[in-house]
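[1] turn this into a model:
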Amino acid sequence: MDHPISTAVTGDSRPVILIVDDTPDNISLLSGLLKEQYKVRIATSGVKALQIASQEPHPDLILLDVMMPEMDGYETCRRLKSDLMTADIPVIFLTARSQVKDEELGLRLGAVDYIGKPISPAIVQARVATQLNLIRARQLLRNQNVYLERLVEERTEELGRLQDAIIMAMALLGEARDNETANHIRRTQAYVALLARQLSQHPRFCHELSEANITLLYKSAPLHDIGKIGIPDSVLLKEGKLTPEEFDLMKQHTWHGRETILSVEKYLGGSNEFLRFAREITYSHQEKWDGTGYPEGLRGEQIPVSARIMAVADAYDALISERDYDGTYTHAEAIVQIHKARGLHFDPDVVDAFLVVADDFAEIAKTHRDSQPD
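    Next comes the predicted model:
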């Protein structure tokens, strides 16, 4: 499980950042950049880094150079991730290696980010803050069930608001690194609930889509892209078409999202319906009815109902918003595009339900439209 944000024995409540680099100039630059906000520790080798990371208080984040003698950063990361005491400490690689394959290797080893050298101080500070905020958000989400068990009878309404705020905070952490908006989250959340209610009378879906489950779908829908927090900015924010290698990295956002939810389930010692829906949506909303989607290439009924609903909701919002498309589709054009994908990208019955409530989708989009620049 993730370590809580560390508090040093001296009472210093600042997060602990471990800098691992064998070059004094790099250490001096990073330490000077971070020491005002964080408690900084230094290791000049991979072996020393492993020693420091295993001691209390554990670092909250490790900035790890790749090219070091004896034990390079990749091997250091492997050993950190194989030790239960240090496996969950986020690692950000710092390196002059700029090839996509190098980034892919680092992420495969368990790193959360990859920053190229020479470093930009603003980028380093932003990436460090993002990862520490994500740790805090995970801790808050894991604590919510404790609150619910202890206070449910006397503070149900208050705890419900807290739960929604935590979920939205986590979702916004993911969206903050992308070109999305808080209104995108609210729109897709409302689309999912509307579509689920329409489908709840259908014999194929009525068992799964009880009113209680529709509420849980509504609550979990904002987390569908939380995994984007694990995608490098060079890929996530790239303008224009991604290379095949970059697209493979982008696909990993589904895996990062699922792993975040699985870590919560592991901490709780089990799952519940809310976490099940969140896990299904984050991992499978990019699957396609004909089996050409990712990450598993699931086909037809193999795709969870929750993910099939989210796929239509997310696609509609993408079509009417300035996201991944050349320009913006009108509502009528978006309907045509989704209908064309019936039985290919989308479950035919989900598309049919969408067509029934399409005008309501337009009203939701209007109510929660993105503000336009002056």
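[2] make it CA atoms for all contacts and neighbour counts henceforth
    Will do.
[3] tell me how far the spatially closest residue to Ser220 that is not a sequence neighbour lies from Lys366.
    In space, Ser220 comes closest to Ala278 once its chain neighbours are excluded; the distance is 5.0 Å by C-alpha to C-alpha, 6 or more residues apart in numbering. Per C-alpha to C-alpha, to the nearest Å, Ala278 is found 26 Å from Lys366.
[4] and Ile226, by the same measure?
    Distance, Ile226 to Lys366, by C-alpha to C-alpha: 25 Å.
[5] the more surrounded of the two?
    Per other C-alpha atoms under 10 Å, whichever of Ile226 and Lys366 has more neighbours is Ile226, with 24 against 11.
[6] state the distance from that one to Glu363.
    Separation of Ile226 from Glu363 (C-alpha to C-alpha): 26 Å.
[7] Val100 now?
    Distance, Val100 to Glu363, using C-alpha to C-alpha: 42 Å.
[8] more neighbours, those two?
    Higher neighbour count among Val100 and Glu363: Val100, with 15 against 12, using other C-alpha under 10 Å.
[9] and for comparison, fold this next one:
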Amino acid sequence: MTDATILIVDDQPTNLAVLAQLLQPTYQVRAANSGVRALQVAASVPKPDLILLDVMMPDMDGLTVLTQLKANPVTRDIPVIFVTAMNSSEDEEYGLEHGAADYITKPITPAVVQARVRTQLEAKQARDWLHNQNAFLEAEVARRLAENDSIQFVSIRALAHLAEIRDPETGNHLRRTQQYIEALALQLRSHPRFAATLTDRAIQLLTKSAPLHDIGKVGIPDHILLKPGKLTPDEWEIMKTHAKMGSDAIERAESDNEQPVDFLTLGKEIAHWHHEKWDGSGYPDGLSGDDIPISARLMALADVFDALISPRVYKLAMPAEQARDIIVTGRDKHFDPDIVDAFLVIFDQFVAIARHFSESAQTPSLDTITAGLNI
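    Below is the predicted model:
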């Protein structure tokens, strides 16, 4: 490192001159005659690659200078070689324990100084290279993770869009339910029943996978899916198959991958069980209570709320307050009671989400007084 910068620190001008004369033919040399000045120079540009530091100096000794260098993020990685007349093994051990990279005793031997300096500069160069490589690798990993997240997002939107194409009334339903679930999960993450499950990563995956909940509707015949009226019992049985069809489709996609994909696993749970009810009266498997995955319990409330406040060809939109009262009625029956309680705390957020992602071009106001919906 012939272009390296070395800072020499000594209160004796003669010692500075000797070290400067020895090192200047090979390196760029800067000098400081006190500890205070050394700290200033070390933090300025060009930052030294190595510091030769006298230990015995007035006002601020070398150990104090070293301590302050290590405390400053700008200078803490600069290697320091102590240069001192103290030559006992205890002195050397003390200096090394306090962060010195090496120890040179006075009177100096030119060959020793040059060898020690060269060794420390080569070691620093290797550390800097490794640091740069690590920084590059971290940036590359971050880039690939971002790229992977982007691919996952596009894939989810593409799959969810299939359901939107089949059902023109879906509109912003997917966006709203996605936001509802995130709001509920964030509200519940400190709850004793949910804290272990609703981590930041889990909430992120849950929010990402939520739009897949109705993907199974692509398999429902048009005359049932788009029927402008109440379904017959037989038609309703066919409609209910969309839950399992959705989870089966996701499972087939998941099986093509060598390892499980977290967001697909959650998407499969939500698609399969978001019509289950807390009391066991839901479908397709009649699960009850905590046997229903948390992801599906959250979607159950989000989906029902949005269905109630959204217009359909066979009904008008219900006021948000009326939908809230229906949700409360379903506490301990349709919905997990703690999730209902969280919903009530953040009800205003639900209303704000509904308004933000409303079907403004075709949807009546949330305050429109309307008929109910059989859920």
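[10] surely the residue nearest to Ser220 of structure 1 touches Ile226?
    No: Ala278 of structure 1 is not in contact with Ile226 according to C-alpha atoms under 8 Å; the separation is 10.0 Å.
[11] name the residues contacting each of these two.
    The contact sets of Ala278 of structure 1 and Ile226 do not overlap (C-alpha atoms under 8 Å, 6 or more residues apart in numbering).
[12] show me where the stretch 101-250 of structure 2 has strands.
    102-105 (DSSP state E, counting those that start in this stretch).
[13] quick one: secondary structure of Arg30 of structure 2?
    Look at Arg30 of structure 2: counting by DSSP: H, G, I helix; E, B strand; the rest coil, its state is strand.
[14] in structure 1, what residue corresponds to Ile220 of structure 2?
    In structure 1, the residue matched to Ile220 of structure 2 (TM-score structural alignment) is Ile231.
[15] just Gly282 of structure 2 next, same as before
    In structure 1, Gly282 of structure 2 lands on Gly293 (TM-score structural alignment).
[16] burial of that match, as a residue count?
    Gly293 of structure 1 has 16 nearby residues by other C-alpha under 10 Å.
[17] who touches the closest residue to it other than its chain neighbours in this structure?
    Using C-alpha to C-alpha, 6+ apart and skipping the chain neighbours, the partner closest in space to Gly293 of structure 1 is Glu287 (4.0 Å). For Glu287 of structure 1, the contact set (C-alpha under 8 Å, 6+ apart) comprises Gly293, Tyr294, Pro295, Glu296, Gly297, Leu298, Arg299, Ile303, Ala307, Arg308, Ala311, His345.
[18] confirm that Glu287 of structure 1 sits in a strand.
    No: assigned with three-state DSSP, Glu287 of structure 1 falls outside any strand and is coil.
[19] that one and Ala311 of structure 1, how far apart?
    Relative to Ala311 of structure 1, and taking C-alpha to C-alpha, Glu287 of structure 1 is found at 8 Å.
[20] next: Leu50 of structure 1.
    Going from Leu50 of structure 1 to Ala311 of structure 1 by C-alpha to C-alpha gives 42 Å.
[21] the two: which has the busier surroundings?
    Ala311 (24 against 18).
[22] return the residue of structure 2 aligned against that one.
    In structure 2, Ala311 of structure 1 lines up with Ala300, judged by TM-score structural alignment.
[23] pretty sure its match sits against Lys333.
    No: with contact defined as C-alpha under 8 Å, Ala300 of structure 2 does not reach Lys333; the gap is 11.9 Å.
[24] joint contacts of those two?
    Counting by C-alpha under 8 Å, 6+ apart, the common neighbours of Ala300 of structure 2 and Lys333 are Lys277.
[25] tell me where the stretch 51-200 of structure 1 has helices.
    Taking DSSP state H, counting those that start in this stretch to define them, one finds helices in the stretch 51-200 of structure 1 at 73-82, 100-108, 121-176, 182-199.
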